[in-house]
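> sequence and predicted structure, then a few things I'm wondering about:
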Amino acid sequence: MTTSNYATERETTEGKVFTVTGGDWDQVVSGTDPINDERIVVNMGPQHPSTHGVLRLILELEGETVREARSVVGYLHTGIEKNLEYRNWVQGSTFVTRMDYLSPLFNETAYALAVEKLLGITDEVTERATTIRVLMMELNRISSHLVWLATTGMELGAINMMLYGFREREYILDIFETITGLRMNHAYVRPGGVAQDVPEDAIRKIRDFLALMPKKLKEYENLLSGQPIWAERTKNVAVLDATACLALGVTGPVLRSAGLGWDLRKTMPYCGYETYEFDVPTHTDGDVWGRYLVRLAEIRESLKLVEQALDRLKPGPVMVADRKIAWPAQLAIGVDGMGNSLEHVAKIMGQSMESLIHHFKLVTEGFRVPPGQVYVAVESPRGELGVHAVSDGGTRPYRVHYREPSFVNLQALPAMAEGGLIADVIAGGASLDPVMGGCDR
């Protein structure tokens, strides 16, 4: 389906096909007769809060029953993938982090792994940098799932869950700010490693969070799991079995809630995940309730992974040794946020002309990447997040395209919604956990 703001019409062997974007509204509703057949066509979104900001749903209703549902995306117009073609490979981290803005560290890590594969330096990334990537991604997975619990609770009437979920998320964002200088959109994971090391006070904060979070998870379960209204709104609602998930390309917690334990950290390991001890939670009902249980269980598994990563943090460099690739800056957290450490500035400005030249050349021009193309995927909080990166041998990407799980998983919404009640559209759509920044790249 097109994401243009203008209506388009094309001929097919079966007749005319109309795209639902706004300009062809007359054609969409012309096939219904609300007086005689009691069917109406309504817009849900894109401004509706429960459609996650900028998702538009076209619903054909018979009473409160959904007879047909169509998803319309494209309202953000970020153009991130196209912009990457006009920036060097290092600058790309600053763009991709803004795609799925609830899990920016997964966007960055997938991009960095793809660039490193093109460069042929995958095995040169240091152990400490790889461990930090796992640590940060699993903290990010927890924070993303907390947003899902908070917003879904609010959308289904459990208003207190909104408060609790965002309250605990603040702990993680504070940790991210201590490490990267930013709460979101970090550009922290770079090709070759990470931007800077993890300070000791951040490690203390993570330890405190590990002690706090299990108690909070019990609070969530006490609030929701035994609540009859929550159970009524989630059990046997928006059911999608494993066969349908595979047919539609659905991955992540939605697929695992249907009984298939497909998790790239286990099936196609990266960043050393094969050396960590953790389970892949699954459920068998394939409904909103199952997705809720799977995400709660995944938070517990991520806490285990964070603790293991902390125990593995050995002293060492956080960037590859090759100075032609390594990010030249030595960043530090200061009163002005994040910037070059004063010692590094003094060195490149006053002691070493060679360092100064290298610094500005790498920052402005970047490094060359050998021609070729790769596909690298990671397990994001929403499913398989893949990067198809193409290089023509220059300092800028020829093409970078993301296989974004929010975009792919939204294909399942009509299958989940049609035949159900309009209220269940909200529950089913929320259970997919779409982030529209990932859809509209």
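Perfect, thanks for sending it.

> going forward, measure contacts between C-alpha atoms and count neighbours the same way
Noted.

> what about the lengthiest helix in the chain, distance to the chain center?
The residue-count maximum for a helix in the chain (DSSP state H) belongs to helix 127-155. The chain centre lies 9 Å from the centre of helix 127-155; the measure is Cα atoms, centre = their mean, to the nearest Å.

> in addition, the following structure is provided for comparison:
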Amino acid sequence: MQDELLLSPHERESCRFKFYGLAAGQYEHVILPTDPGQPFPIYLRLVLENRNILRVESEIGWSHQGIEKLLEYLEPEAACVEIRRVNFLCPHHCENAYRLASGMPALNPSILAEEAKQYHLFFVRRILGLLQEQSLLRLSYQNLNQFLKKFKSCQRVQNALMGKGSILKAEALSYGLTGPSLEACEASHCGDAWSRVLIKLAEIENPNPNRAPEGLFQVNILGGRVRVRTPSFFHAAALETILVGSRVNDIPIILASLGMVGTEMDR
């Protein structure tokens, strides 16, 4: 008991998560949301063998914001501002028919590095530049088309994403996945991180002009109650299947390909 009092809060929290029946050569590893490499309010409890993931348990609900209840007491004008806090990567995607910024984290060149913290901001800078042009109504489709062609032709990016975080269509349906994560499980794709990136790039090139693609974001208002349906909440449950068979250093790549945002998980 005295030893537990000497532990830090995060160390005491990690001691609470225990797997039983571990075989020889297997060990438990807990990933805490404490650094830029794992910025999501989600605890991942992993069983590893030589840095290969054998079993996963996820736990969310550590930063609930109460946005849904707050929206019920706001006027529509104020609610349009408040709902932007659901997705801090792209606060205006609720007002646009596409989701450029929050669909692009998977294109970050950090996937080319072995360590998750070695970030390079070239693609992010180009994306923010395109968003600035869009905000000032100066966006040229030619600029976006050149960017997509350059990214697709990068063989290093394709090699880093192919075969990572695969999931079958039946498993995706059982977890309630929608949008690009479900489309990537069709017969023409492999259900991995690279397939999800290709689906998102195709949506950017040919967006639906009338409404946002289904499964990306949905707000239901019925009888004065507000329910925000976000894909990251369902993706968090599917991580127990998607991460199995991958390596620990592939976790940021897989999370980025799913387009997961921490504020969407705990609204």
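Okay, I see it. Fair warning: this is a prediction, and the values are worked out from it, not measured in the lab.

> TM-score for this pair?
Superposed pair, TM-score by TM-score structural alignment, normalised by the length of structure 2: 0.81. Supporting alignment: 255 aligned residues with a Cα RMSD of 2.9 Å.

> counterpart of Arg312 of structure 1 in structure 2?
Using TM-score structural alignment as the criterion, Arg312 of structure 1 has no counterpart in structure 2.

> who's in contact with Arg312 of structure 1?
Going by Cα atoms under 8 Å, 6 or more residues apart in numbering, Arg312 of structure 1 touches Thr131.

> roughly how far apart are the closest residue to Glu38 of structure 1 other than its chain neighbours and Met416 of structure 1?
Leaving out its chain neighbours, the residue that sits closest to Glu38 of structure 1 by Cα to Cα, 6 or more residues apart in numbering is Glu62, at 5.9 Å. Look at Glu62 of structure 1 and Met416 of structure 1: by Cα to Cα, to the nearest Å, they are 16 Å apart.

> so between those two, which is more surrounded?
More crowded of Glu62 of structure 1 and Met416, by other Cα atoms under 10 Å: Met416, with 22 against 18.

> contact partners for the more buried one?
Ala238, Val239, Leu240, Val425, Gly428 are the contacts of Met416 of structure 1 under Cα under 8 Å, 6+ apart.

> ok so it is a strand residue?
No. Using DSSP: H, G, I helix; E, B strand; the rest coil, the assignment for Met416 of structure 1 is helix, not a strand.

> which one in structure 2 is aligned with it?
In structure 2, the residue paired with Met416 of structure 1 is Ile242, using TM-score structural alignment.

> give me the neighbour count for the residue nearest to its match when sequence neighbours are not counted.
For Ile242 of structure 2, ignoring the flanking residues on the chain, the nearest one in space by Cα to Cα, 6+ apart is Gly165 at 4.9 Å. For Gly165 of structure 2, the tally of surrounding residues (other Cα under 10 Å) stands at 26.

> again, but for Tyr20 of structure 2
6.

> got the buried residues for the helix or strand that comes right after the longest helix of structure 1?
Per DSSP states H and E, the first helix or strand lying C-terminal to helix 127-155 of structure 1 is helix 159-180. If you call a residue buried by 16 or more other Cα atoms under 10 Å, then helix 159-180 of structure 1 has these buried ones: 161-162, 164-166, 168-169, 171-180.

> counting neighbours, what do you get for Val56 of structure 2?
Val56 of structure 2, neighbours per other Cα under 10 Å, totals 20.

> now the helices for the stretch 251-400 of structure 1?
For the stretch 251-400 of structure 1, helices defined by DSSP state H, counting those that start in this stretch occupy the ranges 253-256, 264-267, 288-312, 342-350, 353-364.

> nearest to Ala231 of structure 1, of those helices?
Proximity to Ala231 of structure 1 (Cα to Cα) singles out helix 288-312 among these, at 7.2 Å.

> gap between that closest one and the chain center?
16 Å.

> now the alignment partner in structure 2 of Pro214 of structure 1: which helix or strand?
The alignment partner of Pro214 of structure 1 in structure 2, by TM-score structural alignment, is Asn145. Using DSSP H and E, Asn145 of structure 2 sits within helix 141-152.

> and for Glu28 of structure 2?
Per DSSP H and E: strand 27-31 holds Glu28 of structure 2.

> pull out the buried positions in that strand.
Residues of strand 27-31 of structure 2 classed as buried: Glu28, His29, Val30 (neighbour count, 16+ other Cα under 10 Å).

> for the last one, give me its contacts.
Looking back up the chat, that one is Val30 of structure 2. Counting by Cα under 8 Å, 6+ apart, Val30 of structure 2 has contacts Ser14, Phe17, Tyr43, Leu44, Arg45, Leu46.

> alignment lookup: it to structure 1.
Counting by TM-score structural alignment, Val30 of structure 2 corresponds to Asn43 in structure 1.

> where's that match relative to Val29 of structure 1, distance?
11 Å.

> and for Leu421 of structure 1?
For Leu421 of structure 1, the distance to Val29 of structure 1 equals 20 Å [Cα to Cα].

> kindly report the same for Leu303 of structure 1.
For Leu303 of structure 1, the distance to Val29 of structure 1 equals 50 Å [Cα to Cα].

> of these two, who's got more company?
Neighbours per residue (other Cα under 10 Å) separate Leu303 of structure 1 from Val29, with Leu303 holding more: 22 against 15.

> so who does Gly79 of structure 1 touch?
By Cα under 8 Å, 6+ apart, Gly79 of structure 1 lies in contact with Asp440, Arg441.

> repeat the analysis, applying 7 Å as the threshold.
Gly79 of structure 1 sits next to Arg441 when contact means Cα atoms under 7 Å, 6 or more residues apart in numbering.

> what do we get in structure 2 for it?
In structure 2, Gly79 of structure 1 lands on Gly66 (TM-score structural alignment).

> also Glu62 of structure 1?
Matched to structure 2 by TM-score structural alignment, Glu62 of structure 1 sits across from Glu49.

> doesn't Gln26 make contact with its match?
Yes. When contacts are counted by Cα atoms under 7 Å, Glu49 of structure 2 is listed as touching Gln26 (4.7 Å).

> that's all I had, so thanks and see you.
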